[in-house]
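[1] All I have is the shape, not the residue letters:
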C-alpha cells in the first residue's frame, strides 16, 4: 500500500474513532433467549479466561450483565504464549436476520485486479471494539466459571 494511501487511511480511522457512530440494531428472527451452558475448562485455561475478562472489563470493552442469554467462552494459547478469548456465538448468529453481502456487486475477492492494493481486517482482532446497539448487548452475554481453589 502506498504511503499517501496509508496516511489517508490512518487519518480516516482516527477521525472515525473519535466520532460518535450510530449503532443500528440487529434484526432478530426470534425473541426467545438462547442459553447454552458454559463448557468445563482446565485450570490453566480458566485462570487465563479470568485474566482476559478482567482486562476487557478494565478497558470498557465488556460490561457486567444479568442477561437471560448465555453462550460458552473459552481461550486458546497463541504461538506467542499469550491467550486469546473466544466466544462460541453459533447459536446467537443463527437467531440473526441475514444482512446479505458486505459489498454488493462483488461476490468474491478473486474479482479484484491483481495489482490493486488490498487491506485485510480480521474481525477477531477487533471484535470487542465493534460497538453494539444497547438493546443488542445482552444477547452477547457469557458467564465465567469460578476458579476452584481447593
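    Structure's in. What do you need? Quick caveat: nothing in here was measured; it's all calculated off a predicted structure.

[2] For the rest of this, base every contact and every neighbour count on C-alpha atoms.
    Fine.

[3] residue boundaries of the helices in the protein?
    3-18, 43-58, 90-94 (DSSP state H).

[4] A further structure is provided below for comparison with the first:
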C-alpha cells in the first residue's frame, strides 16, 4: 500500500484498470488519470461551447439549429403548469400512516424574501395553490454553486411514511461506457426538471408546505425533497431520451459516410423535436454543444475514454501515509 501511494504521488502510475471475469456480460472501459496540465485547456474549451456563447457566433455549425429551437432551448423558458405526459408522481403511504406535520422554523430575512418571491411566482404559474389540509412541511433554502438559492422542503416525516419506489436508477459506469470513444458531445440541462412533472391529484394535499410568512401551500407539480422523486423523473425522461436525471447527453462519431458533426446535428434535432412535442425545456446558459470532451458525473469523457477528474486524484495522492 505504501509503495502504491508513493508511485501515485510521483506520477508513475498512468492508468488504473478495472479487472473483471471473462464471463461478465458488461464490457466496461478502464479509467485513466491525466495530468492537470493536459486537462488545463478542457474548461476553456467547454466554455466556448456553451449555448449562450454559440448564439454569439452565427458562423458556428450549431447556431442555426439552436435558433430554430429557441422555444425549447432558451434563457427564459415558459413558467407554466406542464401537460399530463402519462407520468405523475405518486405518494403511497405505509399502512397506519397519520398526518405528517412539522412546524416551520425561523429563517434569515434573506431566505424569507427568497421563499415568498418564489412561491408568489409559482402561484401565478399555477404550480402551487393555498392549502387547507392537515399536512405541513417546513421550507428552507440551500445555496447553489452559482451563489443563488435553491428552495427545498423538509419532507422527513412524509418520506418516512412513504413506500419506497423500486424503479431502477441509471448506472454511472454503463452510462460512461456508452458515451466514451465518441468524437462530439452535447449536454442539455432541463429547466426545473421536477416542476415539469404533475402530481397525482389524490396526493396533492400531502405536499402541503409552510412558509416563514405563515402561509400553507400545496404543490400541483412534483416538489423538491420527496424521497421517490428521482425515480419518477427517471421514468419520464427514459421514455424519450438517454439521460441521467435532469441532464440529457448526446454523443456521436463518424458513421454512414457522414461526418461526426453531421451525425451530431441530426441527433440534436431529434432530441429537440422530442422536447418540443412534450414541452420540455433546457437552460441554454447551462447547455454544452459539440464539445470534444465533456464532464459527466465527475469524470471527463472523450474519444480517448473515461478520464478521472485530476482534482479528485490529487486529493487521494495527497492523503498522508499511515
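    Looks like it arrived, so ask away. Note that the structure is a prediction, hence the values are computed from the model and not measured.

[5] coming back round to it: could you dump the helices of structure 1 to a markdown table with distance to residue 115 of structure 1 and mean neighbour count?
    As requested, those are exported to a markdown table (distance: least, C-alpha to C-alpha, whole Å; neighbours: other C-alpha atoms under 10 Å):
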| stretch | distance to residue 115 of structure 1 | mean neighbour count |
| --- | --- | --- |
| helix 3-18 | 15 | 11 |
| helix 43-58 | 39 | 15 |
| helix 90-94 | 35 | 13 |
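
[6] possible to save the ones you listed as CSV with distance to residue 142 of structure 1?
    Output for those, formatted as CSV (distance: least, C-alpha to C-alpha, whole Å):
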stretch, distance to residue 142 of structure 1
helix 3-18, 26
helix 43-58, 10
helix 90-94, 11
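
[7] out of those helices, nearest to residue 118 of structure 1?
    Evaluated over those, closeness to residue 118 of structure 1 peaks at helix 3-18, with 11.1 Å, by C-alpha to C-alpha.

[8] Which of the helices of structure 1 sits closest to residue 78 of structure 1?
    helix 43-58 (12.0 Å).

[9] quick one: that closest one to chain centroid distance?
    Between the centre of helix 43-58 of structure 1 and the centre of its chain there are 16 Å (C-alpha atoms, centre = their mean, to the nearest Å).

[10] Name the residues that touch that helix?
    62-63, 74-76, 83-85, 144-145, 147 (C-alpha atoms under 8 Å, 6 or more residues apart in numbering).

[11] And the spatially most central residue of structure 1, how close does it get to residue 135 of structure 1?
    Geometric centre of structure 1, nearest residue: residue 127, 2.6 Å, by C-alpha atoms, centre = their mean. Residue 127 of structure 1 sits 18 Å away from residue 135 of structure 1, taking C-alpha to C-alpha, to the nearest Å as the criterion.

[12] Can you check which part of structure 1 the helix with the most length in structure 2 sits on?
    Assignment by DSSP H gives helix 260-278 as the longest helix of structure 2. Using TM-score structural alignment, helix 260-278 of structure 2 corresponds to no residues of structure 1.

[13] for the contacts of helix 43-58 of structure 1, which one is nearest residue 131 of structure 1?
    residue 62 (10.6 Å).
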